[in-house]
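Peer 1: here's a sequence, model it:
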Amino acid sequence: MSRALAIIRYLSLKALASSILQAFGVLWLVVEISSFFSPQFSTAVKSFWWLFVAIGIAAGFYRAWPRLSVSARVQGTDCTITIQVRDMFSLKNVAFVIGSNTTFDTALDDGTIAETSVQGQAAKRFYGGAVNRLDEDIVRSLASIPSQAITKPYGKQVAYPIGTVACVSAAQARLYLVAIAALNEHRVAQSSRKNVTDALPLLWESIRTRGGLDSLAVPVLGSGLSRIDATREEIIREIIRSFIPAIRAGNFCRSMAVVVSPADFTAGHVNLQELGAFMHHECMYGSSASAGALVAPVGTPQR
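Peer 2: Here you go, the predicted model:
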């Protein structure tokens, strides 16, 4: 029911009506021309008016049906950005960006990390829920990153700056865990729009210096349990705005997909048509003048 409502919400009535009117226009043109040369043929054509209407309606629904994916190539690069609705982990041959916390806590059994969260799903899918192996990979990745000792009643007692990235290679995929939230004493993640905008340029630079030239899959960071003070569409715009000058400053991936969960789409949180128009404009006209200012050393918060 929710999916049907979402489709109705995003159905383009303008495109539907336009296609039906175009079908009638074609019918009128054929009838007018045929009546000049052969009144009998014109009469025969008129008897099939329903076929023209059916074709117009079918074409109209095809044009008006909401798309689940929009893409654009970043001007001046070979990189394509896509916004698509699907289960992110159904993508193949990509590296996954995972929103994490400043202590890189991973425990699933005590509820520190929800199993339904993106990080929880990644831990189960790529590590079989064995977070001790994930922890070992994280420790190795962060060995040279400055940290700060903290005290909290559970989990890890070392925190890293917002934007720190742990690059781990699981059996099936490369994961980039980026710190965008802090966990409080009740295991509740708390983030903000500023945390995300500060973390994004550090994420791209970390991938540039430590990753491979993978295609990237990026969720709508902070839109789940991090309680971020921004809408999903605003977060997607921030991801695209930061990515374009970063990829123009130097190639670090083949393509980047911002992945919207089907639940968010059917709930009406995201309008792909509007976001697609924004993305095409940014890819074509977005300035690269500030690209250098967006790049900062890994683990160094933006000021």
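Peer 1: only C-alpha atoms for contact and neighbour calcs from this point on.
Peer 2: OK.
Peer 1: other residues contacting stretch 48-68?
Peer 2: 7, 10-24, 26-27, 84-85, 272-273 (C-alpha atoms under 8 Å, 6 or more residues apart in numbering).
Peer 1: quick one: buried residues of it?
Peer 2: Going by neighbour count (16 or more other C-alpha atoms under 10 Å), the buried part of stretch 48-68 is 52-53, 56-57, 59-61, 63-67.
Peer 1: please provide the structure for the following sequence as well, for comparison with the first:
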Amino acid sequence: MIKKILIGISRHPKRFLLAIAFGYASLWTVLEPIFSIANLKTTGYNCPYLICYILISLIIGLIVIYPKRKVQFDLKNTNTKVEIEFGDLFATTGHKVISASEFFDSKIGKPVSPKSLQGIFIERVLGGHANILDDAVNSQLAGKHTETIQRIDGKTLKYDIGSTITIEHNQSIYFLFSLTNTDYDCNANSTPSLMLKALDGLWNKVRTEGNGADINLPLIGNGLSRIGLPPSQLLQLTLISLLKAAKERDLSSTIRIVLTKDMFDKIDLEIIKNNWQ
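Peer 2: Prediction:
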């Protein structure tokens, strides 16, 4: 909690001081007439009263600047509401989005890191049965444009960026979309322009198969995607893509972006909300 308080103060120092001053002035304005009307004698207790005023004002200031863990706002001129919160993507209610490479690799290890969302999805949700992912790719992307590329490990069939498949599990639909290129050594990489192209493909699939349900997605482009933008800009880029897609045609009623806890000191949700509402 102390770390979060320090983060809040560092982000909004002026607001913190103004909140303390406003709290002190408000307390004085409200309580002094009450003391006078009730004929309460404060003489001799000036120091304790002053300390109480300052402590209460400090608490008010801390409440005002304490970082938000969740915000929500409506995308202007669309039927889509955006929620951004910190938490576990796999614990959310609704459909979920996971990024993959253009090869849709399924082997845990060299091609798919066990620490990536795709790796966690294969092991936790699919129970390690990577063939479920392979079958979905083969059936749903049959006939799509492909290239055959030899690499040190993993699959050799390369799909276009933005290609998206769905896998149903436990009353949820998981949207897996190709976001990154991978080199011969299976190292992933992408760019802002590729990210926007990939998101266009994702939104098209969400529009046709999401059935209007809540869609939960992580911070697209973070981590192993190596897009090269800080987390706050990645979030803004996702929102820009979402706004464009929602204006073209209705998407889901609620798009929820779920951030990992290590993003808490890197993204100020209040600033994001103020920029978009």
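Peer 1: can you flag which of the buried residues of stretch 48-68 of the first structure belong to helices?
Peer 2: Taking DSSP state H as the definition of helices, those contribute 52-53, 56-57, 59-61, 63-64.
Peer 1: farthest pair in those residues?
Peer 2: Across those, no pair lies farther apart than F52 and A64, at 17.8 Å, counting by C-alpha to C-alpha.
Peer 1: show me the helices in the first structure, by range?
Peer 2: 2-10, 13-37, 39-46, 49-64, 118-127, 131-141, 193-210, 232-249, 262-266, 272-285, 291-294.
Peer 1: just checking, what packs against the top strand by length along the second structure?
Peer 2: Longest strand in the second structure by number of residues (criterion: DSSP state E): strand 172-182. Here strand 172-182 of the second structure touches strand 95-101, strand 164-169, strand 188-189, helix 192-209, going by 3 or more C-alpha pairs under 8 Å, 6 or more residues apart in numbering; DSSP states H and E.
Peer 1: any idea how far D87 of the first structure is from the spatially most central residue of the first structure?
Peer 2: Centroid-nearest residue in the first structure, with C-alpha atoms, centre = their mean: V258, separated by 1.7 Å. Counting by C-alpha to C-alpha, to the nearest Å, the gap from V258 of the first structure to D87 of the first structure is 11 Å.
Peer 1: same check, this time on A182 of the first structure
Peer 2: A182 of the first structure is 26 Å from D87 of the first structure, by C-alpha to C-alpha.
Peer 1: also C79 of the first structure?
Peer 2: Counting by C-alpha to C-alpha, the gap from C79 of the first structure to D87 of the first structure is 22 Å.
Peer 1: among the helices of the first structure, which is nearest S147 of the first structure?
Peer 2: Closest approach to S147 of the first structure among those is made by helix 131-141 (11.6 Å; C-alpha to C-alpha).
Peer 1: check the mean deviation of that closest one from the second structure.
Peer 2: Mean deviation of helix 131-141 of the first structure from its aligned counterpart in the second structure after superposition (mean C-alpha distance after the TM-score superposition for the first structure): 1.7 Å.
Peer 1: what of stretch 233-247 of the first structure?
Peer 2: Taking mean C-alpha distance after the TM-score superposition for the first structure, the mean distance separating stretch 233-247 of the first structure from the aligned residues in the second structure is 1.1 Å.
Peer 1: and that stretch, which residues are buried?
Peer 2: Of the residues in stretch 233-247 of the first structure, those buried (16+ other C-alpha under 10 Å) are 233, 235-247.
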